[in-house]
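A.B. asks: only geometry, no sequence info:
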């Protein structure tokens, strides 16, 4: 099994100011060593390390970790997609085969940024180097995301955290329609990850999450969904195992082949591991 979404960091209160006072449990360092016992217990063989900081230094940090820890099977890094020298930067990072793709924290950006022709032109360059792109957005940005990806044919995308639906308030109608539309694009996959952060952290109910799972699996099908933990962010709500068990229990209704796609094969195919 592959966990397609984990973060590592040496906590810096200035750089990591998104980790606010309500998130005390993750205001500290997190390293691959902290996952080994959990992965051994659950028979998870590796992970995709996803950028948490928007700098090329982050790529070096994750590569250094991967050199010491074989559980890191791939990296989703950060590169400035508006850089006039983007082609040179992408060519440079081709020397590091563990970097499989890129991500920008679009959830912090405006609609104008997402639909900026220069940004879209940057994403279009990724295909030349066989890179993937992780889409990180809130549910109220999905209409812009749909317009963006429709302009970039043949680019492999994956939607992080199911597009961050409003699990807490269960305001899901518009999100559901946008997920259906986005899933009509065959180049978009989806990570079942990150939903506990969008729920009432301490008081969520299983059926609130399963309603979201229903939408995702109906729209994308098991052949385009992949498991991710969003560790350590998941810890603001529950231990790692609780999230894994939720996804595992929900997918019991699928065939063995479909479960293998969700927990392993789709990640290997998408990220080339």
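C.D. replies: Sure thing, it's come through. From a predicted model like this one, the values you see are computed outputs, not experimental measurements. Numbering: from 1, shown residues only.

A.B. asks: going forward, measure contacts and count neighbours with C-alpha atoms only.
C.D. replies: Will do.

A.B. asks: for burial, what's the neighbour tally of residue 207?
C.D. replies: Residue 207: 9 surrounding residues under other CA atoms under 10 Å.

A.B. asks: oh, that last question was meant for residue 84, not what I typed.
C.D. replies: Using other CA under 10 Å, residue 84 has 11 other residues around it.

A.B. asks: where does it sit, in terms of helix or strand?
C.D. replies: Residue 84 is located outside every helix and strand, with elements delineated by DSSP states H and E.

A.B. asks: same check on residue 4?
C.D. replies: Using DSSP H and E, residue 4 falls within strand 2-6.

A.B. asks: quick one: contacts of that strand?
C.D. replies: Applying CA atoms under 8 Å, 6 or more residues apart in numbering, the contact partners of strand 2-6 are 44-50, 191, 193, 226-232, 263-264, 267-268.

A.B. asks: looking at those, which are in helices?
C.D. replies: Among those, the residues falling in helices (DSSP state H) are 267-268.

A.B. asks: now list the buried members of the contacts of strand 2-6.
C.D. replies: Among the contacts of strand 2-6, those classed as buried by 16 or more other CA atoms under 10 Å are 44-50, 191, 193, 226-232, 263-264, 267-268.

A.B. asks: tell me which residue is most central in this protein.
C.D. replies: Of all residues in the chain, the one closest to the mean position by CA atoms, centre = their mean is residue 160, 3.6 Å from it.

A.B. asks: how many residues are close by residue 60?
C.D. replies: Number of residues near residue 60 (other CA under 10 Å) recorded here: 13.

A.B. asks: what's the spacing between it and residue 98?
C.D. replies: Distance, residue 60 to residue 98, using CA to CA, to the nearest Å: 11 Å.

A.B. asks: identify the residues contacting residue 57.
C.D. replies: Applying CA under 8 Å, 6+ apart to residue 57 gives no contacts.

A.B. asks: distance of it relative to residue 79?
C.D. replies: Residue 57 sits 10 Å away from residue 79, going by CA to CA.

A.B. asks: residue 98 now?
C.D. replies: 15 Å.

A.B. asks: residue 23 too?
C.D. replies: Where residue 79 is concerned, residue 23 sits at a distance of 27 Å (CA to CA).

A.B. asks: so for the two, which sits in the more crowded spot?
C.D. replies: Counted by other CA under 10 Å, residue 23 and residue 79 do not tie: residue 79 has more neighbours, with 22 against 13.

A.B. asks: the more buried one belongs to a strand?
C.D. replies: No: according to DSSP: H, G, I helix; E, B strand; the rest coil, residue 79 belongs to no strand; its state is coil.

A.B. asks: take the one below as the second:
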């Protein structure tokens, strides 16, 4: 089998000795450190050659500190960190100045404002929308982390910013454990009609029953995303350490390879690395 290098577009690192994560107090399974050294050992074993760090919803006062922390890790000679997706607050008036500051940092490849745990109408705020539109022409992406019921609102945001490249996280966060497929399927088909949206096949094992899921459990969801977006608008992500809730990094990588068993080498390369290289201008 040809070597298949993987770019992980969704890595979370947690270091509570440096940064504050208020939400972790309510998530016992993840309320501990998940450091780069532990991830790197596992990543090398499964063929991950590059990783984008995804913001971890740190305390607002730690947003810049989180980016600085990742910059420090990326400067290590053997680091596989190739970029950072920074947290942001588009609903605030200081976003313009914040954006200008981040554009100076070549490691920052995009932004995310967690939406799936926020009021559904946050993305409808006029200032939020105005600030997202400012990303047009910058080459910086915006990750959409939304629940299925919020996809309609995500579509409205996408339509208002056609020059912005959006990334839909985690296949749109389907409730795989409950077998919820029909409503999610229709909304995925709808958002996939927007050419400025790329889907991220990432960490869906965390949404399945940790004890009973099999590759066949995930297949209807992953296959529908692939069919809806096409091979040129897909990227792969681990969602480590959240994926440990459904088996871990190696398990998710193995499941992805199984899900793609009937696909061509060219298709697999686009998903695992090619599209990410193009979208985020990675070497």
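C.D. replies: Looks like it came in fine. Please read these numbers as outputs of a predicted model, since none were measured by experiment.

A.B. asks: TM-score for this pair?
C.D. replies: The TM-score (TM-score structural alignment, normalised by the length of structure 1) is 0.93; 271 aligned residues with a CA RMSD of 1.8 Å.

A.B. asks: can you tell me which residues contact the aligned residue in structure 1 for residue 245 of structure 2?
C.D. replies: For residue 245 of structure 2, the aligned position in structure 1 is residue 236, judged by TM-score structural alignment. When contacts are counted by CA under 8 Å, 6+ apart, residue 236 of structure 1 touches 23, 25-26, 197, 201.

A.B. asks: of these, buried ones?
C.D. replies: The buried subset of these - by 16+ other CA under 10 Å - is 26, 197, 201.

A.B. asks: from the buried ones among the contacts of strand 2-6 of structure 1, which land in strands?
C.D. replies: Per DSSP state E, strands hold the following members of these: 46-50, 191, 226-227.

A.B. asks: can you redo those as a markdown table with distance to residue 213 of structure 1?
C.D. replies: Formatted as a markdown table, those follow (distance: CA to CA, whole Å):
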| residue | distance to residue 213 of structure 1 |
| --- | --- |
| 46 | 23 |
| 47 | 21 |
| 48 | 21 |
| 49 | 23 |
| 50 | 22 |
| 191 | 11 |
| 226 | 12 |
| 227 | 12 |
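
A.B. asks: out of these, which is nearest to residue 140 of structure 1?
C.D. replies: Ranked by distance to residue 140 of structure 1 (CA to CA), these are led by residue 191 at 17.8 Å.

A.B. asks: and the closest one, how far from residue 27 of structure 1?
C.D. replies: Taking CA to CA as the measure, residue 191 of structure 1 falls 25 Å from residue 27 of structure 1.

A.B. asks: do residue 251 of structure 1 as well
C.D. replies: Distance, residue 251 of structure 1 to residue 27 of structure 1, using CA to CA: 32 Å.

A.B. asks: aligned to residue 104 of structure 2, what sits in structure 1?
C.D. replies: In structure 1, residue 104 of structure 2 lands on residue 95 (TM-score structural alignment).

A.B. asks: now that match, what's its secondary structure?
C.D. replies: In three-state terms, and counting by three-state DSSP, residue 95 of structure 1 is coil.

A.B. asks: how about the contacts made by it?
C.D. replies: Here residue 95 of structure 1 is in contact with no residue (CA under 8 Å, 6+ apart).

A.B. asks: so what's the residue count around residue 28 of structure 2?
C.D. replies: Other residues near residue 28 of structure 2 come to 8 when the count uses other CA under 10 Å.

A.B. asks: how many neighbours does the closest residue to residue 250 of structure 2 other than its chain neighbours have?
C.D. replies: Once flanking residues are discounted, residue 250 of structure 2 sits nearest to residue 46: 6.4 Å by CA to CA, 6 or more residues apart in numbering. By other CA under 10 Å, 16 other residues sit near residue 46 of structure 2.

A.B. asks: how close does residue 46 of structure 2 sit to residue 245 of structure 2?
C.D. replies: Using CA to CA, we find residue 46 of structure 2 at a distance of 18 Å from residue 245 of structure 2.

A.B. asks: counterpart of stretch 189-202 of structure 1 in structure 2, which residues?
C.D. replies: Counting by TM-score structural alignment, stretch 189-202 of structure 1 sits on residues 198-211 of structure 2.

A.B. asks: an error on my part: the question was meant for stretch 251-259 of structure 1.
C.D. replies: Per TM-score structural alignment, the counterpart of stretch 251-259 of structure 1 in structure 2 is residues 260-268.

A.B. asks: what's in contact with that stretch?
C.D. replies: For stretch 260-268 of structure 2, contacts defined as CA under 8 Å, 6+ apart pick out residue 231.

A.B. asks: and if you look at stretch 217-228 of structure 1?
C.D. replies: Stretch 217-228 of structure 1 has contacts (CA under 8 Å, 6+ apart) with 2-6, 179-180, 183-184, 188-194, 216, 247, 258-259, 261-264, 266-267.

A.B. asks: go again with 6 Å.
C.D. replies: With CA atoms under 6 Å, 6 or more residues apart in numbering as the test, stretch 217-228 of structure 1 has contacts from 3-5, 180, 183, 189-193, 258, 262-263.

A.B. asks: for those residues, work out which two are farthest apart.
C.D. replies: The widest separation within the contacts of stretch 217-228 of structure 1, taken as CA to CA, falls between 3 and 180 and amounts to 24.5 Å.

A.B. asks: quick check: chain neighbours aside, which residue is closest to residue 205 of structure 2?
C.D. replies: Leaving aside its sequence neighbours, residue 205 of structure 2 is closest to residue 246 (4.8 Å, by CA to CA, 6+ apart).

A.B. asks: before we move on, what about residue 54 of structure 2?
C.D. replies: Using CA to CA, 6+ apart, the closest residue to residue 54 of structure 2 is residue 85 (4.9 Å).
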